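Undergrad: Sharing a model that was predicted from the sequence below.
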Amino acid sequence: MIEAKQTGAQEPVAASPDRPAVIARAFGALPDRSSCLALLRAIADETCTPGPIAPRQPLALYGAGNLGRLARDHLRTVGEDFALVVDRNAEALAASGEWTGTRLVHPDAVDFGTKARAMLAVSIVTSPYAPLEAALAAAGWRDIVPFYDVAESFRDRHPLSNGWFADPFSDDDVQSIGAVLSAWDDDLSRAHHLQFIAWRRLRQEWSFDGAPVTIDDRFFIPQILDVLRPDERFLDAGAHHGSVTVRFIAETDGQFASILAVEPDGQSRTVLEQTLGGLTSDQRSRITVRDALLDSERRTVRFHDGLGYASQISPTGTSERATQTLDGLGAAPSFVKLHLEGGELAALKGAIATLRKYRPIIAATVYHDADGIQATPAWLMDNLDGYRFLFRLHSWCGTGAVVYAIPEERR
């Protein structure tokens, strides 16, 4: 088995008096098919059972970027107060008007009394968590938690699920997960998949030499860009505000046949239309926007809308919606992107005829629920012949995980 590197670093300071700091493990080589199974067994043999963290007051947020704004809106939705937001760009953010009514503070301006009393929820996933936690502890913060672990304690009121915890693995689980690990097309996929599993099961932060977490190429990794053609028919399911559609147009230099942007949330769809309005008339004429809630079958479900990119099928929803299958859309995609807040596997099942007929490239997020550990990649591997499969992480704290499926004929 690949052994963790000896870094010479000191033992991490506790994240709180009652909770140990996140353990970081660095490995000096990528795991091959043999060593990845031994590492999976090591994860399965661990007995720790981390779980959601209930917030306490005073509560502070660290980070006012995209996740910080989501954290702010989430806490307001569930009725949880927070005292301040800490960010190195506090002055500029305050002047922007986005945080009106919120106390924004530079880290150096927070007094030690506040650091001793407050729970600090870290709302940053674009860099490793463990070093940040250690630096904050060294600066005097006494109670440091990942924001998503706090959000998980509100699942009865809000469907945001990025902080889920994996249950202990049975021997059958280890066998099934191991089969997926062995089937990835490269060792980088095995490294990222293990990193994802270690966070979800143990809240340990693993890293492997040669397996960087790349933030800026989600859905458009080199292996995808290498096989794109000038006549792609792109299906953007979970289009949100249109950033991925715009990125696709940029990556193809505007050379594409058509785009079908699917977004079920009304507020997000309004912004999506505004985004598309900034394109050239020729580009806009090749894009269709659809209001569709994708699922494995047609049925009536509760939909929690108005949550931005967290809007989704959920028992917490107050509206009822009829779902559709991707097969029922009548599309003929050559590239399918799915980002459906945990609905990806159901949408894939409702797309089986389309996938087999048109054999598109597929890029599906898998970090919103436990299906991402084994069920979603296994379904793709079992149902799509002649594909190669990759797993990539595009952010930290068990988020940003995407499974890529590329037809062999695209090599």
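TA: Perfect, thanks for sending it.

Undergrad: From here on, just use CA atoms for contacts and neighbour counts.
TA: Noted.

Undergrad: Do a quick rundown of the helices in the stretch 101-250 of the chain.
TA: Taking DSSP state H, counting those that start in this stretch as the test, the helices found in the stretch 101-250 of the chain are 112-117, 129-138, 147-151, 171-183, 187-202, 222-225, 243-251.

Undergrad: Out of the ones you listed, which gets nearest to Val402?
TA: Val402 lies closest to helix 187-202 among the helices of the stretch 101-250 of the chain, at 9.8 Å (Cα to Cα).

Undergrad: Could you name the helices and strands sitting against the closest one?
TA: helix 33-45, helix 171-183, strand 204-208, strand 387-393 (3 or more Cα pairs under 8 Å, 6 or more residues apart in numbering; DSSP states H and E).

Undergrad: on that earlier part again, could the helices of the stretch 101-250 of the chain be laid out in JSON lines, adding distance to Pro159?
TA: Output for these, formatted as JSON lines (distance: least, Cα to Cα, whole Å):
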{"stretch": "helix 112-117", "distance to Pro159": "29"}
{"stretch": "helix 129-138", "distance to Pro159": "23"}
{"stretch": "helix 147-151", "distance to Pro159": "9"}
{"stretch": "helix 171-183", "distance to Pro159": "26"}
{"stretch": "helix 187-202", "distance to Pro159": "18"}
{"stretch": "helix 222-225", "distance to Pro159": "31"}
{"stretch": "helix 243-251", "distance to Pro159": "23"}
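
Undergrad: A further structure is provided below for comparison with the first:
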Amino acid sequence: MDKPLVLYGAGSLGRMAREYLNHVGIPVHLVVDMNARQLSQDAYWAGIPLLRPDEITPDQQQGTLLALCIVTAPYAPMANELASAGWKDIVPFYDIAEHYRDRHPLSNGWFAAPFSKQDEGAIASALECWSDDVSRAHHLQFLAWRRLRQEWSFPDARIDTSNRFFIPEMLAALGQNERFLDAGSYVGQVIKTFLLHTEKQFEHIWAFEPDAGSRAKLQSLLSDMEETRRQEIEILPWAITETEGERPFFSDLGYASQCSDLGGELVPCRAIDTLNLAPTFIKLHLEGMELPALRGAIRTLRQHRPLLTATIYHNDDGLWRTPRWLQNNLPGYALLFRLHSWCGTGATIYALPEERWPASMVATETGLTLAGDPDPCMIAAILRGHDELP
């Protein structure tokens, strides 16, 4: 860092960015947010100047690096607007974080390396495994950002930032009396949403969270449930991986806590297949450990055929390895790909067994039609790493 750092956006990502930067020893010069005046009353931001965009001086714009801490809207229009307003150096926050992976395990800003011939063929095959064209469009968007740092969009494949893990197809298949296995429960927001959608009519919940601080907050979230329902929720301190044992774990990072060689503690690990559970719905959000967790759950997946959702944006397994693994190992499943935020983040796979397909999904087996199918030249631009689209 050769100039003072300014954060743009003081929402959940802005808060996480501040904590991250404190950990790696980079001071925050100031924070810019439309709601700066209200936020200045928040003790969380004590000691850091908060300014509205119209309060920034030209010297501040020219002499600082602006880290954009917003992924709920397209990056390029925001960056262009800020540049037009006078900001000189603008980058996504996650791209800054990528430079400090030797100090902190956060990995949402990774760049995809040039693709090998194997990658090219596997990506092309993965694009064909999706059950609708929205999935193909979102996969292309994901590839374009990760390989080219270009932001593509398709008019009939909008990004919904509000429904991660509970897209319409999953809700249509979701029933009451589900047995929900939530690996990477954090503080329980997904469990809370699951309870809302099922009206608390579930059979059992297994919540796996190895971070002690997050686990305590999860316990608190569930403390107001009626006793009979709370007894059906197990909160377990294990990390879900491919094999049993112990692994280094980096805790106290909020939703970025994860298995990492940088971690200062050891946590117990379990493979889902060793637990002898019979889930009907599995969610995996494991900061890059999703594919190993799937490999450790192959018997459970084939025997019980649950609904499945897994994040795939923390490392390059999401480019093709995870979708191809699901394609090769889960016959009779429909596979969907959805982005739930921008800058290549929020990418999530959904797998629905054919016996639980909603009627609307069966009726549109060939998928949705985009306003203009993806041009093969666009795909080639990603695969070959061209800087410019044809």
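TA: Happy to help now that I have it. All of these numbers come straight from a predicted model, not from anything done at the bench.

Undergrad: Can you calculate the TM-score here?
TA: The TM-score (TM-score structural alignment, normalised by the length of the second structure) is 0.90; 357 aligned residues with a Cα RMSD of 1.0 Å.

Undergrad: Just the strands from the stretch 251-400 of the first structure, written as ranges.
TA: 258-262, 287-290, 300-304, 312-313, 319-322, 335-338, 361-365, 387-393 (DSSP state E, counting those that start in this stretch).

Undergrad: Those strands into JSON lines, with extra columns for distance to Leu84 of the first structure and mean neighbour count?
TA: JSON lines is the format used below for these (distance: least, Cα to Cα, whole Å; neighbours: other Cα atoms under 10 Å):
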{"stretch": "strand 258-262", "distance to Leu84 of the first structure": "36", "mean neighbour count": "22"}
{"stretch": "strand 287-290", "distance to Leu84 of the first structure": "39", "mean neighbour count": "15"}
{"stretch": "strand 300-304", "distance to Leu84 of the first structure": "28", "mean neighbour count": "18"}
{"stretch": "strand 312-313", "distance to Leu84 of the first structure": "29", "mean neighbour count": "24"}
{"stretch": "strand 319-322", "distance to Leu84 of the first structure": "33", "mean neighbour count": "14"}
{"stretch": "strand 335-338", "distance to Leu84 of the first structure": "35", "mean neighbour count": "24"}
{"stretch": "strand 361-365", "distance to Leu84 of the first structure": "32", "mean neighbour count": "24"}
{"stretch": "strand 387-393", "distance to Leu84 of the first structure": "30", "mean neighbour count": "23"}
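
Undergrad: between those strands, which one is nearest to Arg200 of the first structure?
TA: Per Cα to Cα, nearest to Arg200 of the first structure of the strands of the stretch 251-400 of the first structure: strand 387-393, 13.1 Å.

Undergrad: any residues touching the closest one, and which ones?
TA: For strand 387-393 of the first structure, the external contacting residues (Cα atoms under 8 Å, 6 or more residues apart in numbering) are 183-186, 188-190, 192-193, 196, 213-214, 381, 399-408.

Undergrad: I'd say Trp145 of the second structure and Ser341 touch.
TA: No - counting by Cα atoms under 8 Å, Trp145 of the second structure stays clear of Ser341, with 12.0 Å between them.

Undergrad: hmm, back to that, and the helices and strands packed on helix 187-202 of the first structure: which comes nearest Asn66 of the first structure?
TA: Closest to Asn66 of the first structure of those is strand 387-393 (Cα to Cα; 17.8 Å).
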